[in-house]
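Participant: Quick one, fold the following:
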Amino acid sequence: MFTGIIESLGTVKEVRQDQDNLHLTISSTITPELKIDQSVAHNGVCLTVVAIDSDSYTVTAIRETIEKTNLGDWKIGDSVNLERAMKLGDRLDGHIVQGHVDQIGFCVSVENANGSWYYTFEYDENLNNLTIEKGSITVNGVSLTVVNSKQNQFSVAIIPYTYEHTNFKNFEVGTKINLEFDVIGKYVSRLHGLRK
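Facilitator: Down below sits the predicted model:
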């Protein structure tokens, strides 16, 4: 369980294909605090630490994860949003984030708003996910509030702190991102027959 509040940025040091699996080695300042078998969210994808070496650690993604996320596009030098799992009793500063990406989306607009930024994202509406105005959404692991919710599109407003401390500063039109829709909204839509 995560909150969507990014702790640190990591850098991809190695990407290694092993049959259908992808082994990703990440360099990060949080590495000394990690343990093998711990869960860490990487751009919102919950992955298990399988090896630690100095300031780097390795996680493994299986085909199911690779097909539903942007992990397959990662390359050496890419910046990754990182969050360790929430401790029981901690404040929930973002919203309930599972680290289970629902689908990918694409950045379709970046607008500088005189000190902040508006990003607009588009996603495949045929997967029956939805957003609501002022509802929660997780973009690359970042807990955000939806503005301008549409059928298959939504925007988020990014403050300077989030811009500087996440990989949002690298987004441009066409950037592929991971989306986790609000878990409460998913249950409500399922109960009302909107999701299959």
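Participant: Every contact and neighbour count from this point should use C-alpha atoms.
Facilitator: Will do.
Participant: And the helices in this structure?
Facilitator: With DSSP state H as the criterion, the chain has helices at 63-68, 160-165, 183-191.
Participant: I'd like the structure of this one too, to check against the first:
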Amino acid sequence: MFTGLIREIATVKSYRNNILTIQSKHKAKLGDSIAINGVCLTVIKVNSDGFDLELADETRSIIDESKITGQVHMEPAMKMNDRFEGHIVQGHVDCVGTVAKITPRENATDFIIKVDSKYIAHIVPKGSITIDGISLTVNDVFEDSFRLTIIPHTLNETLMKNYKVGTTLNVETDLFARYIDHILSHRNRKKSMSWDEVDAIQMSY
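Facilitator: Okay, here's the model as predicted:
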């Protein structure tokens, strides 16, 4: 589990044969879960200046692999005694979004992010969303897009300052919206669900 608060801007050293080599100040351990641009990956090797991660076929089929080059957002998984900030982030990317419009304002910048319309049901006005691993608040939701308002601190401390119209993004929608939608869609098919079935749905995420 992650919080969506970026701990470091790390650097991709290489990406070959599904192995991602990251240069980072973070002292990882073998088997650690680490989110790279919002994608939860497992450390398979520790190096003197970082670590190696492996991308499964399922992961590569969902994300935009161009997002794992150059500089990337890095967040290690939460520890049990960590202070909880941001929001609950799983590191399970739902879809790839695209920056459709950027509008500078007096003390913030608006981003319109376009996604496949089938994901809009899981994007909640004033709710949370994860963009390339960053925990953000949704302001408005439209038919096939949504609006974010980014304060200067977030813009300056993340790679969002480099985003342009057409930039692709790893998008993780709201965890609870996905749960509720999944449960309700199953209830429509059956008169009721057992608690064992609800638990099975939750464990599938």
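Participant: Overlay them and tell me the TM-score.
Facilitator: Once superposed, the chains reach a TM-score of 0.89 (TM-score structural alignment, normalised by the length of the first structure), with 188 aligned residues with a Cα RMSD of 2.0 Å.
Participant: and Gly141 of the first structure, which of the helices of the first structure is closest to it?
Facilitator: Gly141 of the first structure lies closest, by Cα to Cα, to one member of those: helix 160-165, at 11.9 Å.
Participant: what span of the second structure lines up against the closest one?
Facilitator: The counterpart of helix 160-165 of the first structure in the second structure, using TM-score structural alignment, spans residues 152-157.
Participant: what's in contact with that stretch?
Facilitator: With contact meaning Cα atoms under 8 Å, 6 or more residues apart in numbering, stretch 152-157 of the second structure is reached by Asn107, Ala108, Thr109, Met160, Lys161.
Participant: who wins for proximity to Ser79 of the first structure among the helices of the first structure?
Facilitator: Closest among those, using Cα to Cα: helix 160-165, at 10.6 Å.
Participant: Check the mean deviation of that closest one from the second structure.
Facilitator: Helix 160-165 of the first structure differs from its equivalent in the second structure by a mean of 1.6 Å after superposition (mean Cα distance after the TM-score superposition for the first structure).
Participant: what comes up buried for that helix?
Facilitator: Thr162 (16 or more other Cα atoms under 10 Å).
Participant: And stretch 63-74 of the second structure, by the same measure?
Facilitator: Along stretch 63-74 of the second structure, these residues count as buried under the neighbour rule (16+ other Cα under 10 Å): Ile63, Lys67, Ile68, Gln71, Val72, His73, Met74.
Participant: contacting residues for the third one?
Facilitator: The one in question is Ile68 of the second structure. Counting by Cα under 8 Å, 6+ apart, Ile68 of the second structure makes contact with Val12, Tyr15, Ile36, Asn37.
Participant: Max pairwise distance over these: which two?
Facilitator: Across the contacts of Ile68 of the second structure, the longest distance by Cα to Cα is 14.4 Å; it joins Tyr15 and Asn37.
Participant: between those two, which one's more packed in?
Facilitator: Remark: of Tyr15 of the second structure and Asn37, Asn37 carries more neighbours, 29 against 17, as counted by other Cα atoms under 10 Å.
Participant: What sits closest to the more buried one if chain neighbours are left out?
Facilitator: Using Cα to Cα, 6 or more residues apart in numbering and skipping the chain neighbours, the partner closest in space to Asn37 of the second structure is Asp132 (4.2 Å).
Participant: ok, back up a step: mind putting the contacts of Ile68 of the second structure into JSON lines with distance to Ser48 of the second structure?
Facilitator: What follows is those, written out as JSON lines (distance: Cα to Cα, whole Å):
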{"residue": "Val12", "distance to Ser48 of the second structure": "14"}
{"residue": "Tyr15", "distance to Ser48 of the second structure": "17"}
{"residue": "Ile36", "distance to Ser48 of the second structure": "19"}
{"residue": "Asn37", "distance to Ser48 of the second structure": "22"}
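Participant: What segments of the first structure are strands?
Facilitator: Assigned by DSSP state E, the strands in the first structure fall at 8-18, 21-27, 39-42, 45-53, 56-61, 79-84, 103-112, 117-123, 136-139, 142-147, 153-158, 176-181.
Participant: Compile the ones you listed into a markdown table and extend it with columns for distance to Arg91 of the first structure.
Facilitator: Rendered in a markdown table, the data for the strands of the first structure read as follows (distance: least, Cα to Cα, whole Å):
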| stretch | distance to Arg91 of the first structure |
| --- | --- |
| strand 8-18 | 18 |
| strand 21-27 | 27 |
| strand 39-42 | 18 |
| strand 45-53 | 20 |
| strand 56-61 | 27 |
| strand 79-84 | 14 |
| strand 103-112 | 27 |
| strand 117-123 | 27 |
| strand 136-139 | 17 |
| strand 142-147 | 14 |
| strand 153-158 | 22 |
| strand 176-181 | 20 |
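Participant: Indicate which one of these is closest to Arg190 of the first structure.
Facilitator: The closest of the strands of the first structure to Arg190 of the first structure is strand 176-181. By Cα to Cα, the value is 12.9 Å.
Participant: Give me the range in the second structure that the closest one lines up against.
Facilitator: Under TM-score structural alignment, the counterpart of strand 176-181 of the first structure in the second structure spans residues 168-173.
Participant: Nice, that's everything, thank you.
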